[in-house]
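**Student:** I would like the atomic coordinates for the input below:
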Amino acid sequence: MASMSNLIFLSSIFLFNIISIPFLANALSSCNGPCKTLDDCSGQLICINGKCNDDPDVGTRICSGTNPPPSPPSGGGGTCQPSGTLKCSGKSYTQYKCSPPVSSSTPASLTLNDFSEGGDGGGPSECDGKYHSNSERVVALSTGWYSGGTRCGKLIRITAKNGKSVTAKVVDECDSVNGCDAEHAGQPPCRNNIVDGSVSVWNALGLNTDDGVVPVTWSMA
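**Tutor:** Below is the predicted model:
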């Protein structure tokens, strides 16, 4: 028969193991906390290599200790939280209904899009139901910045790191919620900080389209 001291020792080990098992409780993990899916992390954190960390696409610095105040969604208060996760082709994509706040110099990622018929988007532009040639300086904005179409037809000014800037017209939404279907030409949801520009926008900024994604800033023109 085990002695009382051994029983206490074994009980302590048992309790320690229970406490240290990840995901036993419903609490969400904070910085560097254990995680298995995007839903296991609190706030704007995402699961990277089994630990909750800053989302590089959103640009938060919560875990580095230099995070700016929480970003309200475009046109409203509160923090911009993921709205869910969409799985397609064996990968998980974070969904957002909001974007970082718009300022006089809003950080964004510029991507390349073909707005012509048969191009990247599949269908015509959402704002006007039309296709646009590659010679036009047009863009699509992430769902939060698109703001339900309130920026349709308006001009924005995009500035590249090389100092060059260009104005372009908003004609479409870069959907940050839906994707991986025929309507979106099989493409996954956009990140929530995307300015999706035509080749004419890239050329005007003196950028190499082979780069695919480049950091820029933008504002209303």
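
**Student:** rest of the way, CA atoms for contacts and neighbours
**Tutor:** OK.

**Student:** kindly list the longest strand within the chain.
**Tutor:** Determined from DSSP state E, the single longest strand within the chain is strand 165-174.

**Student:** quick one: buried residues of that one?
**Tutor:** Neighbour-count burial for strand 165-174 flags 165-174 (criterion: 16 or more other C-alpha atoms under 10 Å).

**Student:** before we move on, what about stretch 131-139?
**Tutor:** Counting neighbours by 16+ other C-alpha under 10 Å, the buried set in stretch 131-139 is 131-134, 136-139.

**Student:** now the second one, please; I'll put the structures next to each other:
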Amino acid sequence: MASSLVCLASLSLVFIFISIPLPYSTAISSCNGACKTLNDCAGQLICINQKCNDDPDVGTHICGRGGGGGSSPSPSPNNCRPFGTLVCKGKSYPKYSCSPPVTSSTKALLTLNDFSEGGDGGGPSECDEQYHPNSERVVALSTGWFDNKSRCGKLIRIQASNGKTTTARVVDECDSRNGCDKEHAGQPTCENNIVDGSASVWNALGLDQDVGKVSVTWSMA
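**Tutor:** Here you go, the predicted structure:
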């Protein structure tokens, strides 16, 4: 009889222990970890569909395309994903807050822009609120590379596939989040890997401006 009571008491304790819910908020989840509130996710991760993931508004790319643990994956353009779309003139364009990692030879698309007053760039350059003549070697960088004006006034080195190189000064942002309005001269969002160069940049690289978009590499000068 005594042994039966001991067994029943032990089972009751086990049942009580299992039935007590563990405090959810004490666990800080990493990539793809379970979450209910923003405070449940580590670092700059955000709770999306009850799983911790990169925050598209901040532009973090900690989890990468396939998720994973809490550590950062090797830099890859695939880590930068769109966070929505912008409909402009009946077409949908992805919106980005990030760009591929900057390296000693960053792959990009060089586009042509007129930074002068009345040109296709819209308003004055964001860095200095000035217009720039086509004879000046200046560029605008995609939002992620522009990095909240941190590269304003700095020189970058651009290399074309023909082997020619030139330097250009960063004066503006090629907006990857907004567009199709007066401020952006009615143009849609930029892709997240754009170096938007003046005519002088194209001339220095010996490129045909009629092409409009070519593959290049760039780095900080």
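
**Student:** so what's the residue most central in space within structure 1 up against?
**Tutor:** With distances taken as C-alpha atoms, centre = their mean, R191 lies nearest the centre of structure 1, 2.9 Å away. The contact partners of R191 of structure 1, by C-alpha atoms under 8 Å, 6 or more residues apart in numbering, come to 57, 94-96, 142, 176.

**Student:** from those, which land in strands?
**Tutor:** Using DSSP E, the contacts of R191 of structure 1 in strands are 94-95, 142.

**Student:** wait, is G144 of structure 2 part of a helix?
**Tutor:** Yes. G144 of structure 2 sits within a helix when classified using DSSP: H, G, I helix; E, B strand; the rest coil.

**Student:** enumerate every residue touching it.
**Tutor:** G144 of structure 2 neighbours (C-alpha under 8 Å, 6+ apart): 59, 96-100, 176, 192.

**Student:** CSV for those, including distance to L5 of structure 2?
**Tutor:** Listed next are these as CSV, based on distance: C-alpha to C-alpha, whole Å:
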residue, distance to L5 of structure 2
G59, 60
Y96, 65
S97, 65
C98, 65
S99, 67
P100, 67
S176, 70
N192, 70
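
**Student:** which among these count as buried?
**Tutor:** 59, 96-100, 176, 192.

**Student:** can you show me the strands along structure 1?
**Tutor:** 46-48, 51-53, 84-88, 91-95, 106-112, 138-142, 155-160, 165-174, 194-197, 213-220.

**Student:** got a markdown table for those, with distance to G118 of structure 1 too?
**Tutor:** Converted to a markdown table, the strands of structure 1 look like this (distance: least, C-alpha to C-alpha, whole Å):
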| stretch | distance to G118 of structure 1 |
| --- | --- |
| strand 46-48 | 35 |
| strand 51-53 | 38 |
| strand 84-88 | 23 |
| strand 91-95 | 25 |
| strand 106-112 | 15 |
| strand 138-142 | 16 |
| strand 155-160 | 25 |
| strand 165-174 | 15 |
| strand 194-197 | 16 |
| strand 213-220 | 21 |
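
**Student:** show me the one of those strands that comes nearest S12 of structure 1.
**Tutor:** strand 51-53 (26.6 Å; C-alpha to C-alpha).

**Student:** distance from the closest one to the middle of the chain?
**Tutor:** 16 Å (C-alpha atoms, centre = their mean, to the nearest Å).

**Student:** packing partners of it?
**Tutor:** Under the contact criterion of 3 or more C-alpha pairs under 8 Å, 6 or more residues apart in numbering; DSSP states H and E, strand 51-53 of structure 1 touches strand 46-48.

**Student:** and the strand it packs on, which stretch of structure 2?
**Tutor:** Counting by TM-score structural alignment, strand 46-48 of structure 1 lines up with no residues of structure 2.
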